[in-house]
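In: Sequence and predicted structure, then a few things I'm wondering about:
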Amino acid sequence: MANHVVDGANGFVASHLIGALVARGDSVTALARASGEVVRRKVTDALATLHLNPALVEKVQVRPFSLAEPDLGTPVSDVFAEPCTYWHSAALITFFPRREAELRDVNVVGSANVAAAFARHAKPGSRYVHVSTAYQHGTTQSRALEQWPEPGHPSEFRNDYEHSKRAAEVELSHTAPAREGEVLVTRLGVMVGHSGTGRALTDLGMYDFLRVIALFARRTPGERVRFVCHPAAALHLTPVDGTVDRMLALAGGPLDRPVRHLVPPVAVPVTDLFAAISAHLPVELVAVTAADVEAEPFSRFEAIVNMRCKFTSPYLRHEYEFESHPDAEPPPVTPRVLDLLISWYVREGLPG
């Protein structure tokens, strides 16, 4: 039986990871700012999503946790009593402006505190997995490589969240565990629900966009809404079940390649995403160029929707190319899976 410590345990990816770990018989200590009740509810839901026995949640040990404290605000003698794989998943995810200081405190300083605690207290043979995002690459047009990053200026990113995740990776690259080959960085794509059912326990990413579109589509059905998109725009939608499978396989294998992209080999074209949404909501979404909008300016309705989607729409305006390899690539989102993801959320996930 292997030992695992997972922080940010009430998060979308972390709760599914914990569910998969306890299902295979491993020991899991879950760290979170949230109460034990909240963590157990999230893990129970994740177990159900993964078609696993929800009663397995009883095997999870929940401990309090604080990114702001040098020793994580929890008894480290319990957390690091045995050699373990430590999964650092806790993060602040927001695209809203004027939260740069908070993002730095949580995602950069907080991550450094966790890595330092691991370096001080983890037993020999332990491993450290840092959960990051493939979009830490920012707006740079070059191919994103599986290597430690260089520092970047805030202007090179779509938002402060991306910049904070890059800075956290830079800090981690200078630590003793990284130098000693004990670290794995998993850069995730755009997280979505289960590939077999479409079930999603998150409102982030694609689902934030869907929620806004649904709000306006139901208020004013039948409207056309255009979005400025790169001609080759595509999103690396990544189902949570395939992501967890790849994370577990990579963390249990050799760490000779410390930075890995967990993105599907084939991304979902934005035009396909728009068609799938339009098939389930009374709206027509259209991808256009900036020149098209200059020739035919947005209607008032289109301008309002675009304004409400201003934190998602920048991801539609770039073409991304991530280095990836079969051992880290989750299965791609096919048209059938995309339809499942959209239809489940429209049916079950949207506010009433």
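Out: That came through, no problem. Numbering: from 1, shown residues only.

In: Could you use CA atoms for every contact and neighbour count after this?
Out: Fine.

In: Val293 - how many residues pack around it?
Out: For Val293, the tally of surrounding residues (other Cα atoms under 10 Å) stands at 14.

In: name the element it belongs to?
Out: Assigned by DSSP states H and E, Val293 belongs to helix 290-295.

In: which helices and strands does that helix pack with?
Out: Packed against helix 290-295, as judged by 3 or more Cα pairs under 8 Å, 6 or more residues apart in numbering; DSSP states H and E, are no other helices or strands.

In: and the comparison structure, right after this:
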Amino acid sequence: MHGIGVRCSLSGWIVGVAVLSLTLMLAGCGTPGTSEHSGHSGVAPVNYIDIGQVAVVPPAPVVRPDGSTGTWRINCGRNERGLYNSDNLVASPGVAGGAHHFHDYVGNVSTNAFSTDQSLAAADTTCPDDDRSTYYWPVLREPGPGGAAQHDNSADGNMGRILVPASVLLEFRGSPVSSVVEMPRFMRATTGNPHGFSTGGVNTEHVQWTCSGARDRITKEYPRCAPGQQVVRIFDMPSCWNGTTTDSADHRTHLVFPDSSGACRSGTFPVPQLHMEIAYSVTPDSDYTIDSFPEEQHSPVSDHADFVNVMPDSLMDTVVSCINSGQHCGS
């Protein structure tokens, strides 16, 4: 800065100091309770927030007399096998490495960009009751070496130690306003947007991060949890089906979210809603981030998850009966 001042006029030097001061002041400003850290990839800063600074979420929609209050839980493990790839069968079918980031998989062990309904139906699974569905989401990483599970992808800025989830909850839920109908086999579903940051928040309304001891506080930023608590990602899938197709050109319009009351719009039908909770034991104050496309800069608003239903029809019938009768069942 001194060298610049020597070469410039006094007035120019004063302007330069003023601009620098303003820049430093703005850099220190931000959302109350948030902090910015350089991600472990060094690509760009990402936001973290103390979970205690997050507002309490409003109550869930009121369940009407005709609502379906049951649940069905299925335990497909937490990817102890270390099943990873950078494909996305739902969003980019037929494109090897189309995600440019790694996904965790539970359920169907064969899922990749070239999977077909037939190959999925014939594959092995980590789920009970012959459920060959595939459930997947971007891996979560911390800075540092990862040994056999490292899977660095430095070309796309995804580096560090992959964290194996401490727990994975898969639960199918009903509708607060009506009974649900059977979800067709091979239905594709997606929630969130892997391009959520670069598109300015499009389709990120259902991005949810929280802590194990503060489930009533939901944020779109990476939460800083109290000592002993786990970081939790929550994924709710859309549940209003068009009644005719298992996929659509944009992979979204065949299965959409209900309105704020929980009701499906005209011409769509409520199917069991898949609710997923992925919990991690994160090192305190570590700059953990999700894998992402390079342009997403590891932003938490780019979080997403995908699902392909490969349950046998008989199992889906059992799930629907359990939910509509108000029971809490599981495999």
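Out: That came through, no problem. Computed from a predicted model, the values in this text were never measured in an experiment.

In: Once they're superposed, what TM-score comes out?
Out: TM-score for the superposed chains, counting by TM-score structural alignment, normalised by the length of the second structure: 0.26, backed by 148 aligned residues with a Cα RMSD of 6.6 Å.

In: ok so, going back, can you list the buried residues in the next helix or strand after the helix holding Val293 of the first structure?
Out: Following helix 290-295 of the first structure in sequence order, the next helix or strand is helix 300-308 (DSSP H and E). Buried residues in helix 300-308 of the first structure, counted by 16 or more other Cα atoms under 10 Å: 302, 305-306.

In: residues in contact with helix 300-308 of the first structure?
Out: Outside helix 300-308 of the first structure, the residues that touch it by Cα atoms under 8 Å, 6 or more residues apart in numbering are 212-213, 216, 224-227, 313.

In: Put together CSV for those, with neighbour count, distance to Asp78 of the first structure and secondary structure on each row.
Out: What follows is the contacts of helix 300-308 of the first structure, written out as CSV (neighbours: other Cα atoms under 10 Å; distance: Cα to Cα, whole Å; DSSP: H, G, I helix; E, B strand; the rest coil):
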residue, neighbour count, distance to Asp78 of the first structure, secondary structure
Val212, 15, 44, helix
Ile213, 22, 46, helix
Phe216, 18, 50, helix
Arg224, 15, 57, strand
Val225, 20, 54, strand
Arg226, 19, 54, strand
Phe227, 23, 51, strand
Ser313, 16, 44, helix
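
In: which among these gets closest to Ala101 of the first structure?
Out: Nearest to Ala101 of the first structure among the contacts of helix 300-308 of the first structure is Ser313, at 23.6 Å by Cα to Cα.

In: Run a quick neighbour tally on Glu284 of the first structure.
Out: Neighbourhood size, Glu284 of the first structure [other Cα under 10 Å]: 17.

In: Go through the buried residues of helix 300-308 of the first structure and name the one nearest Ala167 of the first structure.
Out: The closest of the buried residues of helix 300-308 of the first structure, once distances to Ala167 of the first structure are taken by Cα to Cα, is Asn306, at 29.5 Å.

In: I'd like the distance between that closest one and Ala178 of the first structure.
Out: With distances taken as Cα to Cα, to the nearest Å, Asn306 of the first structure is found 42 Å from Ala178 of the first structure.

In: same deal with Ile277 of the first structure?
Out: Distance, Ile277 of the first structure to Ala178 of the first structure, by Cα to Cα: 42 Å.
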